[in-house]
Every structure is written in C-alpha cells, then in structure tokens.
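Peer 1: sequence first, predicted coordinates after that:
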Amino acid sequence: MKQNLLPAFRLTLVLLLVCCLIYPALVWAGAQLAPAGGQGETISHKGRVVGYDNLGQNFTRPDYFQGRPSAVDYNAAGSAGSNKGPSNPEYLAAVQARLDTFLVQNPGVTKAQVPAELLTASGSGLDPHLSPAAAAVQVARVAKARNLDTAKVQALVAQHTEHSVLGPDRVNVLRLNVALDELAARR
C-alpha cells in the first residue's frame, strides 16, 4: 500500500503545482503582451468609454448599423449560443422574426440580399463583427436616417473594413457606429 500512496501523493503535488501555479502564471504573463495588458481594448467617443473592441452591442436605432443578433442579449457574463438546431421550431421562428423586422427596417432590400449573419446568433452571442456585405446591405437605411449621401456611408464602411490574411474581411460594428457619430459631429 505504501508503494502506491507515495507516488500518488507526489503526482498530486506536481499536478497542483503545474495546474494551479505554473499554467495560470504563464497565461497571465502571455496576456500582459496583448493590447491593454489582456484587459480588453476599449473604444472611446467624446472622452468616454462606449464599449469594448471584442464585444458586440445591441444597436436598434435606424441611424446605426446593427450587429449580429445575440442568443444571450449581449451579456458578456453569459457568453453562449442558443443550442437550438436548425430545424427547431423556436429557432426557425426567431430567425423568421429577425428577417421580417430587418426587411421592414430596410425597404428595398430583398430576402435574398440579407446575409445569414444578420439573422443568426454567433456561437458566443457576443460577436462584434459583420462581413462587409452585411454592413453594405444596411448602408441605404443608415444614410437616409442620418441624411447623408449613400456614397459617404459606403466609404465609411470601406474605411472600417479590416482585412485579414487568415480569415474573411470584417467590419467592427461599434467602431463603424462611432465613426458615424464623429462624421455627424463634423457636419
């Protein structure tokens, strides 16, 4: 029995040391190399923090670009997807309701023009980005609501499109909406 207890006790101590001290210390040290020391990058407007670069927000006003829907109402403490399959009646009803609302808010846009990302929640429920196509389909509504030339709003979308070598191009919705507010302030 002693020959089994002593190695088990040693293994327990080694794993406690590795899992509870060394690994967390390495993760913390790596986070210090990230922007803002791993605390998340904030976005400010008029001297006040309006959000975080990596967290989606709910924009419902017609003069703002709307982001991807959230299964957790944009609550960062409860990041999750809906866990409902594509044939679930509740899920299908939610997607249809989002589509109907989007089409009413964006006259002139057809069902075929609406990217799926504007109707379905992301896996985390907190995705802050849209594809350039999902932003482009909202340009006419935003331009009309802000009484801006459509070309200016399209140019703003193009300026805020992040190009990636490893993934698809994307637009940070909060940064785009802050730029819209700054453009309105200059007028």
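Peer 2: It's in.
Peer 1: C-alpha only now, for contacts and for neighbours.
Peer 2: Fine.
Peer 1: state the helix or strand in which Q66 lies.
Peer 2: Of the helices and strands defined by DSSP states H and E, none includes Q66.
Peer 1: wait, doesn't it sit right on T60?
Peer 2: Yes: the criterion here is Cα atoms under 8 Å, and Q66 meets it with T60 at 6.5 Å.
Peer 1: which one's more surrounded, those two?
Peer 2: Q66 (23 against 10; other Cα atoms under 10 Å).
Peer 1: number of nearby residues for the residue nearest to the more buried one when sequence neighbours are not counted?
Peer 2: Spatial nearest neighbour of Q66, chain neighbours left out: F59 (5.1 Å); criterion: Cα to Cα, 6 or more residues apart in numbering. Using other Cα under 10 Å, F59 has 16 other residues around it.
Peer 1: tell me how far F59 lies from P7.
Peer 2: Using Cα to Cα, to the nearest Å, we find F59 at a distance of 58 Å from P7.
Peer 1: same check on V153?
Peer 2: With distances taken as Cα to Cα, V153 is found 67 Å from P7.
Peer 1: break down this structure into its helices, ranges please.
Peer 2: Taking DSSP state H, the helices of the chain run over residues 2-17, 23-32, 89-105, 132-136, 139-146, 150-159, 173-186.
Peer 1: I'd like those as TSV, with mean neighbour count and distance to S79 appended.
Peer 2: Shown next, in TSV, are the helices of the chain (neighbours: other Cα atoms under 10 Å; distance: least, Cα to Cα, whole Å):
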stretch	mean neighbour count	distance to S79
helix 2-17	11	28
helix 23-32	12	20
helix 89-105	14	18
helix 132-136	19	22
helix 139-146	18	29
helix 150-159	16	27
helix 173-186	17	18
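Peer 1: and the comparison structure, right after this:
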Amino acid sequence: MKQSAKIGQETARLSLGVVIRISLVFIVLCGIVYPLACTGIAQVLFPGNANGSLIENINGEVVGSELIGQKFTDPKYFHGRVSSIDYKAEASGSNNFAPSNPDMLKRTEESIEEWKKNNPDVPVSQLPIDLITNSGSGLDPHITPESAKVQVNRISKLTGLSADQLNKLIEANTDGRDLGLFGEPRVNVLKLNLALNGVLGK
C-alpha cells in the first residue's frame, strides 16, 4: 500500500510538472511570440492601418484618425454626424434609444434647430437623416455625399469659394462602395475639411 501511495504521489508530481511546463510554453507562445509576430507583420504589410490610420495636415502634424470622427462647430467647415459620446474613442457606443424616447426626441429637435440656424437657405425637408442621427459607435467619421452637398451654400457664403469648387472637393473626397459592391458612397469629414483648408491656403 505504501509503495502504491508513493507511486501515486510521484505520478501526480510529474503530471503537475508537465502541466506547468506546458502552461509556460503556451504563455510564451500566445502571450509574447504571437502578438509580436502579428504586430511585426502588420507593421510591414499595413503600417498605416497598424498605427491607427492617422491623418496628417500639410505641415506633417497628426490631426486625427480616418477611423474616428471629430466635432466641427465652425460654420465655415463641413459638419459630421451627431455623437452622443462627443467622439471619445474610449467610450465607443451610443444610447440605444427608441425613436419615441423623450431624450432622443429632444436631441433630434435641438439638432434640427441648429441646422435651421446655420443653414437658413436649406429647408429641413432636404436635411439628410445622417446629419441628425448618431451612429452605432458614436465615432463614425463619414457622412453621405448628399450630407456634404447640402452644406455647400453655407460654406460658400462664409469662405468665398464657389459652389462648383466645393462640389468638386466633395467629389474628390468621396469613397465609393467597397470592391464596387459593399456599403454606400461616403465622405470622410476630416479629410474633406483638410482639403478645404488646402484650397483656402491654411
């Protein structure tokens, strides 16, 4: 019996040792080697994406990411979508309000009033829905080409640029459907405003 107990204890000790060694191997492989390999491959093949898809201005200064929207309040610039989290990337997400929710109705009405104040020449009936609605993440950097075009009159008056110049800027900064099939045409608001700055000499 004593001999059997000793054998059992030794077997258990050996099994524990094997488990610990295997665990350490997997910790090193999955926790260190694999992440470093993925990071290295990404940096070689997709450096821009791996570093956050950062956007620089004409002076080489990083002004944002093409993946995260920004809040533009100056009426001389194109405005993006509403963000209930003020475009804070660490707080990605939005309130899942129903259309009948009082807070949702209040925010929408405030957005419409703001639109009417800044764009008196464009009736609310022509206001694209994406300019007064929040995206699922609250971080969407894009608007539809139509949402950019309805802002042309305001920006033209404030900058002195012609509507034709501004429409050409919008067209040049419109991304088509992915692979020609998926998604919808879209305009990155930050890129469009940087292009506008370029025309204005800023």
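Peer 2: Thanks, I have it. The structure displayed is predicted, hence computed values, not measured ones.
Peer 1: care to give me the TM-score?
Peer 2: For this chain pair, the superposition-based TM-score is 0.84 by TM-score structural alignment, normalised by the length of structure 1; 186 aligned residues with a Cα RMSD of 2.9 Å.
Peer 1: if we can go back for a sec, which residue lines up with the residue nearest to Q66 of structure 1 in structure 2?
Peer 2: Alignment note (TM-score structural alignment): F59 of structure 1 maps to F72 of structure 2.
Peer 1: distance to R48 of structure 1 for the helices of structure 1 - can I get that in JSON lines?
Peer 2: Formatted as JSON lines, these follow (distance: least, Cα to Cα, whole Å):
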{"stretch": "helix 2-17", "distance to R48 of structure 1": "42"}
{"stretch": "helix 23-32", "distance to R48 of structure 1": "24"}
{"stretch": "helix 89-105", "distance to R48 of structure 1": "30"}
{"stretch": "helix 132-136", "distance to R48 of structure 1": "25"}
{"stretch": "helix 139-146", "distance to R48 of structure 1": "22"}
{"stretch": "helix 150-159", "distance to R48 of structure 1": "22"}
{"stretch": "helix 173-186", "distance to R48 of structure 1": "12"}
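Peer 1: wait, which of those helices is closest to N54 of structure 1?
Peer 2: N54 of structure 1 lies closest, by Cα to Cα, to one member of the helices of structure 1: helix 173-186, at 9.5 Å.
Peer 1: and the contacts of that closest one?
Peer 2: For helix 173-186 of structure 1, the surrounding residues in contact (Cα atoms under 8 Å, 6 or more residues apart in numbering) are 43, 45, 51, 53, 56-57, 64-67, 128-130, 146, 156-157, 160.
Peer 1: equivalent analysis for stretch 69-79 of structure 1, please.
Peer 2: 55-58, 80-82, 117-122, 124-127.
Peer 1: structure 2: matching residues for that one?
Peer 2: By TM-score structural alignment, stretch 69-79 of structure 1 lines up with residues 82-92 in structure 2.
Peer 1: endpoints of that stretch, how far apart?
Peer 2: 13 Å.
Peer 1: tell me how far it is from the chain's mean position?
Peer 2: 10 Å (Cα atoms, centre = their mean, to the nearest Å).
Peer 1: tell me which residues of that stretch come out buried.
Peer 2: Neighbour counts over stretch 82-92 of structure 2 (16 or more other Cα atoms under 10 Å) mark 82-85, 87-88 as buried.
Peer 1: with stretch 53-67 of structure 1 instead?
Peer 2: Buried residues in stretch 53-67 of structure 1 (16+ other Cα under 10 Å): 53-59, 62-67.
Peer 1: ditto for stretch 105-118 of structure 1
Peer 2: Within stretch 105-118 of structure 1, the residues scored as buried using 16+ other Cα under 10 Å are 106, 109, 114-115, 117-118.
Peer 1: now distance to P168 of structure 1 too, for those residues, in CSV please.
Peer 2: As requested, those are arranged in CSV below (distance: Cα to Cα, whole Å):
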residue, distance to P168 of structure 1
N106, 25
V109, 23
V114, 18
P115, 14
E117, 13
L118, 16
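Peer 1: between those, which is nearest Q32 of structure 1?
Peer 2: Closest to Q32 of structure 1, out of all of those and judged by Cα to Cα, is E117, at 32.6 Å.
Peer 1: map that closest one onto structure 2.
Peer 2: The pairwise alignment with structure 2 assigns E117 of structure 1 to D130, based on TM-score structural alignment.
Peer 1: again, but for V139 of structure 1
Peer 2: Using TM-score structural alignment as the criterion, V139 of structure 1 maps onto V152 of structure 2.
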